[in-house]
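Participant: take this sequence and fold it.
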Amino acid sequence: MALIVQKYGGTSVGSVERIQAVAERVQRAVNNGDSVVVVVSAMSGETNRLIGMAKEIQAEPTPRELDTLVATGEQVTIALLSMALQARGQDARSYTGAQVRILTDSTHTKARIQSIDTDTIRGDLDAGRVVVVAGFQGVDEHGQITTLGRGGSDTSAVALAAALKADECQIYTDVDGVYTTDPRVVPKARRLDRITFEEMLEMASLGSKVLQIRSVEFAGKYNVPLRVLSSFQDGPGTLITLEEDGVEEPVISGIAFHKDEAQLTIKGVPDSPGIAYKILGPIGEANIEVDMILQNIGADDTTDFTFTVHRNDFDKALDLMRKTADELGAREVSGNHNIVKISLVGVGMRSHAGIASKMFRVLAEEKINIRMIATSEIKISVVIDDKYLELAVRALHDAFELDTPEVSLS
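Facilitator: Presented below is the predicted three-dimensional model:
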């Protein structure tokens, strides 16, 4: 008998009919002999509806009251799912984050979990009940309702699985697993049977929306096996685990891309100690996150400095760079928001040479110019013009034979 934590997102519980379908799936797991804890989100669109009402009353809603408001969304779902299970003859009990005592810090709207009291849950499981817990929420030491931020239900599920030492944490979504790349761009993209936490973190940070980064970090830290499954169709999904010694990992597991990139360049800056801080200091102070950085030293003791930011921050960052250029006596400032970042991800890169050169060759053959390059131990990223996104991803997917389990370097 296994202890399973299942998490269902907003689309999976978006109607009474969908909640009935979730209850049926949970019942099957119980009939197979598993003990089940279910974590649910609010019904699809409910959180946005509640936030919208709050903003009609306060332009900037008070964080404490906003948490109290939006936490009600999950409370509806846990009660309805418990009723659906009881109607099937399955004993079930619902709990809010405060009732389970998912203890968090006091940072309203983006709290972090500190501990979970599992005694009540274990008592219910021992009595043969299904335990249904509200995701996305907890309570601080003063008894105040807190929420964990967008995607917090994934984090709730992983944290419960870690605290209960569950055999597996199953994340049910509207997709049936993690793919080698976005199937909307490459129709023959392949569902991965397994992927490492490290690879999944890279994929999530690079724009893959399958899982929230925080939940993957949490699962990797506490070694909670994660499985991504579809709540709309049966299948094995994708298992996310630690890298296993002795297992031959594929060289490339997937291709991720990030469309919301913008590039800024400041040219002819004096090449002197501290120049990077003088350029990026104002950017950081404006709470703008910088992604990739490239610095070129010229023969005239000046440097050209290029970096990327989120596209939403482009105009603000460009204004700051123009002020910095005036202060530093730079020659020119330019910007480009028509770019994308494409990345190859795979733990197999550690033991295989030639991945970067093959990637560059494939792009060259398609006459795609590379604007920036960044590498890490398991990732190679390039910035290119956004008009070449689909061509580049498809060419790389073919070249690294990601539509088949065996990956060739030839």
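Participant: going by C-alpha atoms from here, please, whenever you check contacts or count neighbours.
Facilitator: OK.
Participant: SS state for the residue lying farthest from the centre of the chain?
Facilitator: Residue farthest from the centre of the chain, counting by Cα atoms, centre = their mean, is residue 300 at 43.6 Å. When states are read from DSSP: H, G, I helix; E, B strand; the rest coil, the local structure at residue 300 comes out as coil.
Participant: quick one, what contacts it?
Facilitator: Contacts for residue 300 were tallied using Cα atoms under 8 Å, 6 or more residues apart in numbering; there are none.
Participant: change it to 10 Å
Facilitator: For residue 300, the residues meeting the contact criterion (Cα atoms under 10 Å, 6 or more residues apart in numbering) are 268, 270-271.
Participant: with residue 390 instead?
Facilitator: 184-186.
Participant: any of the residues you listed buried? List them.
Facilitator: Neighbour counting by 16 or more other Cα atoms under 10 Å classes residue 186 among those as buried.
Participant: closest to residue 37 among the contacts of residue 390?
Facilitator: Proximity of those to residue 37, judged by Cα to Cα, is greatest for residue 184, which lies at 33.1 Å.
Participant: and the gap between that closest one and residue 190?
Facilitator: Distance from residue 184 to residue 190, counting by Cα to Cα, to the nearest Å: 12 Å.
Participant: I have a second one here; can you model it like the first so I can compare?
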Amino acid sequence: MPLLVMKFGGTSVADLARIENAAKKVQAEVARGYDVIVIVSAMSGETNRMVGYVEGTSKLYDAREYDAVVSSGENVTAGLMALRLQEMDIPARSWQGWQVPINTTSAHGSARFIDIPRANIDAKFAEGFKVAVVAGFQGLSPEGRITTLGRGGSDTTAVAFAAAFGAERCDIYTDVDGIYTTDPRIASKARKLDKIAFEEMLELASLGAKVLQTRSVELAMRYKVRLRVLSSFEDTDENSGTLVCDEDEIMESKVVSGVAYSRDEAKMTLVTVEDRPGVASAIFGPLADAGVNVDMIVQNISEKNYGTHSGAVTDMTFSVPVNQVARAQKAMEEARAAGIIMYDELISDTDVAKVSVVGIGMRSQVGVAARMFKALAAENINIKVIATSEIKISVLIDRRYMELAVQALHDCFELDKA
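Facilitator: So this is what the prediction gives:
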């Protein structure tokens, strides 16, 4: 039988009525002739409740026990989904991560897949079972302990199963009906895309679009797993939602496919850093050791160059998530105290946002940056930092202009038109 993987997120299985609704979608695929692996998240809000219990019990908790507790929500959903399917006369059973087994590393809270042996589930399909309902977000460490994959890990579980079992497609059911050119809450003209390339989706996910978890898109791109994002709350067919696929499946791409944004950005500048070989390593090594996620980096000649300093100096500007500013400040202060790096001042601006345009069409088009900067200038929006790659251009701007920038860029590249 052809195989399909279907993943249902927390809002799609938030209560018994929604589990029944999801089960009907599984039933429809079984009726089309598929064997189905269903990956389920915990009911909406359940994981947060479990995290609260752990933190209320132990401030310095054992990460292994944390994973044992917070993974329990998916187990409940898997069992309930299997029961509902059985009530529909569909041969189904639930699987917890250790029963498959989903083998992962020992990094509790952020484990990564090692492998997913097929034998146990294949044996049940051979016995006549039509559906395997697997608890997402969890796995089994080499030491035999339950692990979790980090927030959004059920998306990654679904893609990993699709890759391991050679599934025809991996359908991600959520509370939106596909991937849009930008957030419809900000730009009313946002348009649902029929198809988007893996690379574009990966950039959009990493730049702030929250429909798919970044790791799941990375895995799908590596193993060429065709993903489809669609709504749990609408009637769907083979053409519903947005297909995330290889670039070769898209006949002709627009220059820009989408506009992404992130509110929670901060710009940090080290003023008058000594300009010498190895200075970048001296800065970003301690930041990496402190777990700070640095994104955009710009090096400038300092206004104080050759002033009171004996040699040339430079200013180093970089962006970090706003919730990591204190950690970055501490890492830089400790590095200066240890003599690893010298600077006069560390300036932090926590009132910025990142806005990005993404499109594989940029590879063959010139003038995209000029159009983008002209559109922002027309709205009197000042650019603080610029970063580019082959298929994206990102800028840091004042946060108060973020929504205006998204709307202006969406109009500039005519993303409302097919």
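Participant: looking at the contacts of residue 300 of structure 1, which is nearest residue 232 of structure 1?
Facilitator: Nearest to residue 232 of structure 1 among the contacts of residue 300 of structure 1: residue 268, at 55.9 Å, using Cα to Cα.
Participant: please compute how far the stretch of helix or strand residue 114 of structure 2 belongs to lies from its chain's middle.
Facilitator: Taking DSSP states H and E as the criterion, residue 114 of structure 2 maps to strand 113-115. Mean C-alpha position of strand 113-115 of structure 2 versus that of the full chain (Cα atoms, centre = their mean, to the nearest Å) differs by 19 Å.
Participant: stretch 403-418 of structure 2 now?
Facilitator: Distance, stretch centre to chain centre, for stretch 403-418 of structure 2: 23 Å (Cα atoms, centre = their mean).
Participant: likewise for stretch 258-269 of structure 2?
Facilitator: The chain centroid and the centroid of stretch 258-269 of structure 2 are separated by 15 Å under Cα atoms, centre = their mean.
Participant: how about stretch 292-299 of structure 1?
Facilitator: 31 Å.
Participant: stretch 103-115 of structure 1 too?
Facilitator: In terms of Cα atoms, centre = their mean, the centre of stretch 103-115 of structure 1 is found 19 Å from the chain centre.
Participant: buried set for it?
Facilitator: Buried, per 16+ other Cα under 10 Å, within stretch 103-115 of structure 1: 103-106, 108-113.
Participant: what's in contact with it?
Facilitator: 62-68, 70, 97-98, 101-102, 116-117, 136-150, 152, 155-156, 159-160, 163, 214.
Participant: picking up where we left off before, closest one to residue 351 of structure 1 out of the contacts of residue 390 of structure 1, please.
Facilitator: Scanning the contacts of residue 390 of structure 1 for proximity to residue 351 of structure 1, where the rule is Cα to Cα, the winner is residue 186, at 27.0 Å.
Participant: dump the buried residues of stretch 103-115 of structure 1 to a markdown table, plus distance to residue 402 of structure 1 and secondary structure.
Facilitator: Converted to a markdown table, the buried residues of stretch 103-115 of structure 1 look like this (distance: Cα to Cα, whole Å; DSSP: H, G, I helix; E, B strand; the rest coil):
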| residue | distance to residue 402 of structure 1 | secondary structure |
| --- | --- | --- |
| 103 | 43 | strand |
| 104 | 41 | strand |
| 105 | 43 | coil |
| 106 | 45 | coil |
| 108 | 43 | coil |
| 109 | 40 | coil |
| 110 | 37 | coil |
| 111 | 39 | coil |
| 112 | 37 | coil |
| 113 | 37 | strand |
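Participant: where do the strands of the stretch 201-350 of structure 1 begin and end?
Facilitator: Using DSSP state E, counting those that start in this stretch, the strands found in the stretch 201-350 of structure 1 span residues 226-230, 238-241, 254-270, 290-297, 302-310, 332-345.
Participant: meant to ask about the stretch 51-200 of structure 1, not that
Facilitator: Taking DSSP E, counting those that start in this stretch, the strands of the stretch 51-200 of structure 1 run over residues 92-95, 102-104, 113-116, 130-134, 137-139, 145-147, 168-173, 194-196.
Participant: helix or strand for residue 24 of structure 2, which one?
Facilitator: Taking DSSP H and E as the definition, residue 24 of structure 2 sits inside helix 16-31.
Participant: the following helix or strand past that helix vs structure 1, mean deviation?
Facilitator: The first helix or strand that comes after helix 16-31 of structure 2 along the chain, using DSSP H and E, is strand 35-40. If you overlay the two and look at strand 35-40 of structure 2, the average distance to its match in structure 1 is 1.0 Å (mean Cα distance after the TM-score superposition for structure 1).
Participant: and strand 35-40 of structure 2, what's buried?
Facilitator: 35-40.
Participant: quick one: that strand to strand 131-135, angle?
Facilitator: Between the axis of strand 35-40 of structure 2 and that of strand 131-135 there is an angle of 20 degrees, by axes from the mean of the first three to the mean of the last three Cα atoms, to 10 degrees.
Participant: that older thread, using CSV, lay out the strands of the stretch 201-350 of structure 1 together with distance to residue 51 of structure 1.
Facilitator: Conversion of these to CSV gives the following (distance: least, Cα to Cα, whole Å):
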stretch, distance to residue 51 of structure 1
strand 226-230, 28
strand 238-241, 33
strand 254-270, 25
strand 290-297, 29
strand 302-310, 24
strand 332-345, 30
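Participant: out of these, the one nearest residue 356 of structure 1 is which?
Facilitator: Taking Cα to Cα, strand 332-345 is the member of the strands of the stretch 201-350 of structure 1 nearest to residue 356 of structure 1, at 9.1 Å.
Participant: and that closest one, how far from structure 2 on average?
Facilitator: Mean deviation for strand 332-345 of structure 1: 1.3 Å (mean Cα distance after the TM-score superposition for structure 1).
Participant: that strand - contacts with which helices or strands?
Facilitator: Applying 3 or more Cα pairs under 10 Å, 6 or more residues apart in numbering; DSSP states H and E, one finds that strand 332-345 of structure 1 contacts helix 197-205, strand 254-270, strand 302-310, helix 314-328, helix 355-365, strand 372-376, strand 379-385, helix 389-399.
Participant: need those in a markdown table (columns: distance to residue 93 of structure 1).
Facilitator: Rendered in a markdown table, the data for these read as follows (distance: least, Cα to Cα, whole Å):
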| stretch | distance to residue 93 of structure 1 |
| --- | --- |
| helix 197-205 | 32 |
| strand 254-270 | 40 |
| strand 302-310 | 43 |
| helix 314-328 | 49 |
| helix 355-365 | 52 |
| strand 372-376 | 46 |
| strand 379-385 | 44 |
| helix 389-399 | 46 |
